[in-house]
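Novice: okay, sequence plus prediction incoming.
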Amino acid sequence: MNTNFLSLTIELCFGFFALLAMTKVLGKNQITQLTPFDFISALVLGELVGNAIYDKDIGLHYVLYAVVFWGFLIYGIEMITQKFRPSRPLLEGTPTLIISNGKIQYEALKRNKLDLDQLLHLLRDRGVFSVREVEFGVLETNGAVNVLRKHPYETPINSELNIPTKTVAFPVLLILDGEIITEGLTKLNKDESWLIDELYRQGLPGAKKILYAEWLEGEGLEIQTY
C-alpha cells in the first residue's frame, strides 16, 4: 500500500511539472487567447496525463511521452500559423463582424452559433448595456466581442479635452502580504532602510502589518493595511 502511494505521488509530481513546463514552452497565448482548438487541446492533454497517472500499467515514461508528443503537435500548429499567414483562417479561425454600422448581422450570428441573449451578455462584459451604443462589433476567435462605440457614446480622450500632456508612470509594487518586494526596490534604486523610514514617517512600524504598498512617481506611496 505504501509503495502504491509513493508511486502515485511520484507520478503526480512528475505530471504536474511536465504540464507546467509544457505551458511555459507553448506560451501565454494558450491561456489569454483561448481558441476552441486551444481549449480542446488543453482538455486532451490533461486527460492524457490523468489516464497515464492512474493506470497502473502505464509508467512515467508514458506520461512524459504523452505530454511531449501532444505538446509538440500544439507547438507545431503554433509555428505553422506564425510562419504561414494563409493557414491562420483554417487553424485559428477568423474574426467575424456581427454588428456593422449599428445593425446586428443576424446571418453572421447564425453562422457562429450565437444567439441574441449570448450577444447581449458578451456586450455587457464590455460595459455596453444597449446595442444602440455600438457602431461595430467583432466576434474574436476566442469567443470575446470587441466593440467600437458610436461617437456620442465614446469616452472622451485627453486630446479632445485639451488636457496638457504629462508623463505616465508605472506603479512599482513594494510590499505584498507583509513581505517586502526587493525587485521593486531595485527598480527604484532604493534599499529596505529607505522603505522602512517611509513607513515610520506615516506611523507604521514595519512591513508585517501592511497588506499592499506601491510607489507611483509623483504621488508617492499607496499603503493598505490588513
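Specialist: It's in.
Novice: switch to C-alpha atoms for all contacts and neighbour counts from now on
Specialist: Fine.
Novice: in the chain, which spans are strands?
Specialist: Applying DSSP state E to the chain gives strands spanning 96-100, 103-104, 134-139, 145-149, 172-176, 179-180, 210-216, 220-225.
Novice: list the contacts for Val67?
Specialist: Taking Cα atoms under 8 Å, 6 or more residues apart in numbering as the contact definition, Val67 lies against Ala18, Leu19, Met22, Leu45, Leu48, Val49.
Novice: pull out the buried members of those.
Specialist: Burial by neighbour count, judged by 16 or more other Cα atoms under 10 Å, picks out Ala18, Leu19, Met22, Leu45, Leu48, Val49 from the contacts of Val67.
Novice: before we go on, here's another structure to hold up against the first:
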Amino acid sequence: MNEYLLMFADAVFGFFALFVLVKVLGKTQISSLTPFDFISAIILGELVGNALFEKESGIPEIAFLVVVWGLLLYITEVVTQKFKGSRAVLEGRPSIVIHKGHLIYDVLKENRLDIDELQHLLRSKDVFSIEEVEYAVLEVDGTISVLKKPDYQTPTNSDLNVSPTPVKLGRTIVSDGEVLWDNLKEANLSKKWLEEELHKQNIAAVEDVFYAEWQENQQKLFTMLYHNKK
C-alpha cells in the first residue's frame, strides 16, 4: 500500500512540476515546436517517467531532473536571444520552397519534403493549386507560410476603397446546452434577452442548443442545435 501511495505522490508532483516548467518557459514552447523542442520534450518525459518507476527514486530526484532540464532549456532560450548566430543551429531557419512561382527542388530535397507533402501543407492554407503561389516558406516548426500571386490574392478594404468597420470577437453564450453566464454578462446581455432570441429562432429551451455565439458586429445570435451523423 505504501508503494502505491509513494507512486501517487511522485506522479502528482511530477505533473505539477512539468506544468510549472511549461508556464515558466512560455507558450512559444508549445505553439511553435522546433525539432530541438520536440526532442527536449521527449527526453524530459523519459527522465520523469523513469524516475516515477524507479523504486530508489522519489520526489527529490524528480524535482532535481525537472529543475536541471528546465535550466538547460532556459539557458538555451537566453543564448538564442542574445546570440543571433546560434538560432540557426538550435532552432533552424525557414526555407523558401517556392520562389517567384518556381519550385526549388534542392530545398525540397534538403528538407525531405515531397510534392504530396507540400500540397498537403498548401491545402492547410486554402491553396489548392501550386500555380497560385508566388512564395512559400517552410517554417522551422514544420508549417508553411504562403504569399499568393497578385491575381489570386483577396482584395482588401483599402484596395476597394471601402471604409473599414470595427472588428469585434464573437462571444460564446451557450456551450453544450449550458449558458456561459460570465460571457453573457460581459456582453451586457440578460437571461430574458437570451430566451427571447431563442424563441425567435423557434428553439424551446437552452438545453436544445449545442452552441450559440453572440456576433456583436452583426448584432445577432448564431445558434447550432444538436445533430447526429445520420
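Specialist: That came through, no problem. Note that the structure is predicted; figures quoted are calculated from it, not measured.
Novice: TM-score for the pair, please.
Specialist: Superposed pair, TM-score by TM-score structural alignment, normalised by the length of structure 1: 0.87. Supporting alignment: 225 aligned residues with a Cα RMSD of 2.3 Å.
Novice: rewinding a little: make TSV out of the strands of structure 1 and add distance to Leu123 of structure 1 and mean neighbour count.
Specialist: TSV is the format used below for the strands of structure 1 (distance: least, Cα to Cα, whole Å; neighbours: other Cα atoms under 10 Å):
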stretch	distance to Leu123 of structure 1	mean neighbour count
strand 96-100	11	19
strand 103-104	12	16
strand 134-139	9	20
strand 145-149	7	19
strand 172-176	33	21
strand 179-180	39	18
strand 210-216	33	18
strand 220-225	33	14
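Novice: nearest to Pro164 of structure 1, out of those strands?
Specialist: strand 210-216 (19.5 Å; Cα to Cα).
Novice: any idea of the angle the closest one forms with strand 220-225?
Specialist: Relative orientation of strand 210-216 of structure 1 versus strand 220-225 (axes from the mean of the first three to the mean of the last three Cα atoms, to 10 degrees): 170 degrees.
Novice: check the fit of strand 210-216 of structure 1 onto structure 2 and give the mean distance.
Specialist: On superposition with structure 2, the mean distance recorded for strand 210-216 of structure 1 (mean Cα distance after the TM-score superposition for structure 1) is 1.6 Å.
Novice: could the strands of structure 1 go into a markdown table alongside distance to Met79 of structure 1?
Specialist: Converted to a markdown table, those look like this (distance: least, Cα to Cα, whole Å):
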| stretch | distance to Met79 of structure 1 |
| --- | --- |
| strand 96-100 | 24 |
| strand 103-104 | 35 |
| strand 134-139 | 24 |
| strand 145-149 | 26 |
| strand 172-176 | 35 |
| strand 179-180 | 40 |
| strand 210-216 | 39 |
| strand 220-225 | 43 |
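Novice: among those strands, which is nearest Thr165 of structure 1?
Specialist: Across the strands of structure 1, closest to Thr165 of structure 1 is strand 210-216 (Cα to Cα), at 17.6 Å.
Novice: list the contacts of that closest one.
Specialist: Strand 210-216 of structure 1 is contacted by residues 169-178, 221-226 when judged by Cα under 8 Å, 6+ apart.
Novice: one more time with 6 Å
Specialist: Strand 210-216 of structure 1 is contacted by residues 171-178, 221-226 when judged by Cα atoms under 6 Å, 6 or more residues apart in numbering.
Novice: can I get these in a markdown table with distance to Leu148 of structure 1?
Specialist: Supplementary listing: these in a markdown table, determined by distance: Cα to Cα, whole Å:
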| residue | distance to Leu148 of structure 1 |
| --- | --- |
| Pro171 | 29 |
| Val172 | 32 |
| Leu173 | 33 |
| Leu174 | 37 |
| Ile175 | 38 |
| Leu176 | 37 |
| Asp177 | 39 |
| Gly178 | 42 |
| Leu221 | 36 |
| Glu222 | 34 |
| Ile223 | 37 |
| Gln224 | 36 |
| Thr225 | 40 |
| Tyr226 | 40 |
